[in-house]
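In: Quick one: sequence and predicted model below, then my questions.
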Amino acid sequence: MPGRPRGNLRPAFRRWRAGRPFWGGLLLALGGAEILLTLKASLDVILHVGMQGLAGYLLPAVMLLCGLLVLFNPTQRLFYSVIGVLVSLGTWLTSNLGGFFVGLLLGVVGSCLAFGWLPDQEPRVSRRRRRKAARAAKTAIPAQP
């Protein structure tokens, strides 16, 4: 993209990311991708626990899809995150113990982050800024005799 200045991409991405549960959707999608990749591991690494048929591929694909839907359709994040956590827990039985626990944990944590995201919440003020504001307020008020 030679026509666009490079400095405009970062603020645009930050605005886009601020309007959606970015980290929750990303972790959920990464969990699904990790489980799909562990299904293709060599035979020395694979654990054959549970059903190894269509469900072994279907549940991580649904995780990946829910993660992408949380990112690109944040208005329905509650539904997608509930489906994501249920499917993540289901991979325990179907997909190499949830991708050797890594994909399972990524999916559960990502779903919880997406579920708990509040779109209209103001950004938190850091403890340092609160202390500075309290000190400034204390020094600004003159002592009354």
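Out: Sure thing, it's come through.

In: rest of the way, CA atoms for contacts and neighbours
Out: Noted.

In: How much space separates Ala140 from Glu122?
Out: Distance from Ala140 to Glu122, counting by CA to CA, to the nearest Å: 26 Å.

In: The residue nearest in space to the middle of the chain is in what secondary structure piece?
Out: The centre of the chain sits closest to Gly24, judged by CA atoms, centre = their mean, with a distance of 1.5 Å. Assessed by DSSP states H and E, Gly24 sits inside helix 22-39.

In: which other residues reach that helix?
Out: Here helix 22-39 makes contact (CA atoms under 8 Å, 6 or more residues apart in numbering) with 46, 56-57, 60-71, 84, 95-96, 98-100, 102-114.

In: Could you give me the buried positions within that helix?
Out: Using 16 or more other CA atoms under 10 Å as the test for burial, helix 22-39 gives 22-36, 38-39.

In: and the next helix or strand after it, what other elements does it pack with?
Out: Proceeding N to C from helix 22-39, the next assigned helix or strand is helix 54-72, under DSSP H and E. Applying 3 or more CA pairs under 8 Å, 6 or more residues apart in numbering; DSSP states H and E, one finds that helix 54-72 contacts helix 22-39, helix 77-94.

In: and here's the other structure:
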Amino acid sequence: MPGGSRGKVRPAFRRWRAGRPFWGGLLLTLGGAEVLLTLKASLDVILHVGMQGLAGYLLPTVMLLCGVLILFNPAQRLFYSVIGVLVSLGTWMTSNLGGFFVGMLLGIVGSCLTFGWLPDQEPRVSRRQRRKAAEAERALAAPLEREAGQTV
């Protein structure tokens, strides 16, 4: 059975993902990982040395931690997103211009997406489901229109 377990995992993952600011947490996590990886770049690649001490490693680690906590504890998303955007901005001074701006921008965008996420929204209806509903309405309306035309 090639797709047996996959048919159960995908809907479960979609339900899990719908209950949290998934993309915001993922982008913040990726931003933190990218900044941490650019700290290990060779001296030829490094543009801005900055404070390479504890702050150079601490801020991207906090970014990474905030991203993971957003994914697994969405109830505290506002606190983690504010900390995430502040720390992302701080990496500009401490970590190779914020991981060559890529990690910093990923962190800022991810934090903003998380801050704007609302848990009480109705899930979006997919385009396929909207088409099926429209076709069903047309199919129900067609016989009623024919009956209305015959009685006049």
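Out: Yep, that arrived. These numbers were taken from a predicted model, which means no experiment stands behind them.

In: The helix holding Gly24 of structure 1 relative to helix 77-94, how many degrees between them?
Out: Interaxial angle, helix 22-39 of structure 1 versus helix 77-94 (axes from the mean of the first three to the mean of the last three CA atoms, to 10 degrees): 20 degrees.

In: Average offset of helix 22-39 of structure 1 relative to structure 2?
Out: Helix 22-39 of structure 1, aligned to structure 2 and superposed, deviates on average by 0.2 Å (mean CA distance after the TM-score superposition for structure 1).

In: tell me the angle of that helix relative to helix 54-72?
Out: Going by the same axes, to 10 degrees, helix 22-39 of structure 1 makes 160 degrees with helix 54-72.

In: hang on, the earlier thing: looking at the helices and strands packed on helix 54-72 of structure 1, spot the one closest to Arg10 of structure 1.
Out: Nearest to Arg10 of structure 1 among the helices and strands packed on helix 54-72 of structure 1 is helix 22-39 (14.9 Å), distances taken as CA to CA.

In: now the closest one: how far from the chain's centre is it?
Out: In terms of CA atoms, centre = their mean, to the nearest Å, the centre of helix 22-39 of structure 1 is found 9 Å from the chain centre.

In: got it, and stretch 6-13 of structure 1?
Out: On CA atoms, centre = their mean, the centre of stretch 6-13 of structure 1 falls 22 Å from the chain's centre.

In: Check stretch 37-44 of structure 1 too.
Out: With CA atoms, centre = their mean, you get 25 Å for stretch 37-44 of structure 1.

In: Okay, now it: how far is its last residue from its first?
Out: 15 Å.

In: With stretch 44-52 of structure 2 instead?
Out: One end of stretch 44-52 of structure 2 sits 16 Å from the other (CA to CA).

In: Can you point out the buried residues in that stretch?
Out: The neighbour-count check on stretch 44-52 of structure 2 (16+ other CA under 10 Å) flags 46, 48 as buried.

In: what sits up against it?
Out: Here stretch 44-52 of structure 2 makes contact (CA under 8 Å, 6+ apart) with 38, 56, 93-97.

In: Same check on stretch 61-69 of structure 2?
Out: Under the contact criterion CA under 8 Å, 6+ apart, stretch 61-69 of structure 2 has outside partners 24-33, 36, 80-81, 83-84, 87-88, 107.
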